[in-house]
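Q: Sequence and predicted structure below; questions after.
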Amino acid sequence: MRLDAAQRRAILSGPAGWIASGFGSGLSPYAPGTAGSLAALVPWLALRELPLPAYALALALAFALGVWASNRVVAKLRIEDPGVIVWDEFVGQWIALAPLLAWPAGWPWIVAAFVLFRVFDVCKPWPVSWADRSVGGGFGVMLDDVLAGIYAALVLALALHTF
C-alpha cells in the first residue's frame, strides 16, 4: 500500500515515525521491507563491536522502542502493520546477524544472513505466520520479524558451524 503525501508527512512529524520507518527507509516505493533490512546493515556495523551481553541488551531495547514507535504509527495511520514500518526488519535483521558475533566472517556470510532473514520474513513459516495474523498492535508488528530473525539466525549458525 502506498501512502499519500499527508500520511507520509504525518509519519515523519515525530520521532516515533522516523524510528518506525527505519529513518525513512520504509518509505521506499519498492519493497520497503527489503529496503529496511538493507538499511539495518549500516547500524549493525557498529552494533557488531559490542560484547554479546551488550548486543542482547541493545536488541531488547530496540525491540521495546519498536513496539512503542509501531504503536504510534499504527494508531496514526489506522492501518494494522503498514509496510512503512520497518523497524521490525531492523531488529529481525540484527537477530539474524547475531551468529556472526561468535563466528566472525566476511561479507558472504552477511549477505547470507540478509537473504535468510528476507526468506523467513516473506515465507512466514509457523509460528511467524501465527504471530503475523494473531498478534496485534506494535508488539505484533515486531514479533513476527523477531521470530523470522531467530529462524534465520539458527540456519546461519548451523551453516557457520558446518562450513
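A: Happy to help now that I have it.
Q: switch to C-alpha atoms for all contacts and neighbour counts from now on
A: Will do.
Q: Apart from its neighbours in sequence, what residue is nearest D145?
A: Spatial nearest neighbour of D145, excluding adjacent residues (Cα to Cα, 6 or more residues apart in numbering): G92 at 5.0 Å.
Q: The one you found - how many residues pack around it?
A: Neighbourhood size, G92 [other Cα atoms under 10 Å]: 32.
Q: which element follows the helix or strand containing F63 toward the C-terminus?
A: Here F63 sits within helix 52-77, counting by DSSP states H and E. Where DSSP H and E defines the elements, the next helix or strand beyond helix 52-77 is helix 87-97.
Q: Please name every helix or strand in contact with that following helix.
A: On a contact count with 3 or more Cα pairs under 8 Å, 6 or more residues apart in numbering; DSSP states H and E, helix 87-97 meets helix 15-20, helix 32-47, helix 52-77, helix 107-123, helix 137-162.
Q: Presented hereafter is structure B, for comparison with structure A:
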Amino acid sequence: MKNLIKWIAVGFGTGLSPVMPGTVGTLLGLPISWGVMHLPSLWCQIGTCIVLVLISVPICGVAEKIIGGKDPGCIVADEYLTLPITVIGLTSPWALLSGFVLHRIFDITKPPPIKQLQHIHGGFGITIDDFLAALIALGLNHLLFRFVPGLS
C-alpha cells in the first residue's frame, strides 16, 4: 500500500523528472481538469475539486513520511490534484492552458499570502499552497475570459 501511495504522490513517475518535476507533474492535471470542465453543473465541478483536494492531503502526508524531508519536490499530487480548480465554471479549452500557466506561476513564485503557508507541515502543508495558487489562478482565469475579447 505504501508503494501505491508513493507512486500516486510522485505522479506515476512524473515527479521524478530531473527537470521541473512540479511542472511536469502538473501536466497530469490537464485531463482531470478537462473532465471537470465537462461536468454537468458548477456544483459538480466544485464538489469534485473539493474531493480532489481532500484526497491530496493524506496522499501527500503519507508520501512525505515515506520519502522523508519536508515537502519533497518529487511529490506532485498536490499540483495535479489542485489544477482542476483553475477551470471551475469555464468552458473554453484555452482555460486549460491559462489555468496551467497561472497555477504554475503562483506555485513557483509563492507571492503573499502563499509564501506564509510554507511553515505548515504534513499533507495539509504540502497541499494548501497549491490550493491557494489554484484559487488565485481561478480568479484571474475568470477575469481573463470575461474581459479579453475572443478568448471564450
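A: Okay, I see it. Fair warning: this is a prediction, and the values are worked out from it, not measured in the lab.
Q: Show me what the helix holding F63 of the first structure is packed against.
A: When contacts are defined as 3+ Cα pairs under 8 Å, 6+ apart, helix 52-77 of the first structure packs onto helix 5-11, helix 15-20, helix 87-97, helix 137-162.
Q: which ones are touching the nearest residue to F100 of the second structure once chain neighbours are set aside?
A: Of all residues not flanking F100 of the second structure in the chain, L83 sits nearest, at 6.8 Å (Cα to Cα, 6+ apart). L83 of the second structure makes contacts with 26, 29-30, 33, 99-100, 103, 134, as judged by Cα atoms under 8 Å, 6 or more residues apart in numbering.
Q: Include distance to I5 of the second structure when you put these into a markdown table, please.
A: Conversion of these to a markdown table gives the following (distance: Cα to Cα, whole Å):
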| residue | distance to I5 of the second structure |
| --- | --- |
| T26 | 17 |
| G29 | 17 |
| L30 | 21 |
| S33 | 21 |
| G99 | 26 |
| F100 | 24 |
| H103 | 24 |
| A134 | 23 |
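Q: which of those tops the neighbour count?
A: In terms of neighbours by other Cα under 10 Å, those top out with H103 at 29 neighbours.
Q: Would you check that it makes contact with D129?
A: No: H103 of the second structure lies out of contact with D129 (Cα atoms under 8 Å); the separation is 10.5 Å.
Q: ok so, going back, now the helix holding F63 of the first structure on the second structure. Mean distance?
A: Using mean Cα distance after the TM-score superposition for the first structure, helix 52-77 of the first structure ends up 1.3 Å from its aligned counterpart in the second structure, as a mean over the superposed pairs.
Q: The second structure: matching residues for that helix?
A: Using TM-score structural alignment, helix 52-77 of the first structure lines up with residues 42-67 of the second structure.
Q: Same check on stretch 142-154 of the first structure?
A: Using TM-score structural alignment, stretch 142-154 of the first structure pairs with 127-139 in the second structure.
Q: Average offset of the matching stretch relative to the first structure?
A: Averaged out, stretch 127-139 of the second structure is 0.5 Å away (mean Cα distance after the TM-score superposition for the first structure).
Q: Now do the buried residues in that stretch.
A: Buried positions in stretch 127-139 of the second structure, judged by neighbour count with 16 or more other Cα atoms under 10 Å: 127-138.
Q: just stretch 155-163 of the first structure next, same as before
A: 155-157, 160.
Q: before we move on, the earlier item: list the contacts of the residue nearest to D145 of the first structure.
A: The contact partners of G92 of the first structure, by Cα under 8 Å, 6+ apart, come to 117, 145-150.
Q: which of the residues you listed map to contacts in the second structure?
A: Counting by both residues aligned by TM-score structural alignment, their matches' Cα atoms under 8 Å, the second structure reproduces these contacts from these: 145-146, 149.
Q: hang on, the earlier thing: which residue of the first structure sits opposite the residue nearest to F100 of the second structure in the alignment?
A: Under TM-score structural alignment, L83 of the second structure pairs with Q93 in the first structure.
Q: Please pull up the equivalent of V101 of the second structure in the first structure.
A: So, by TM-score structural alignment, V101 of the second structure is matched to V115.
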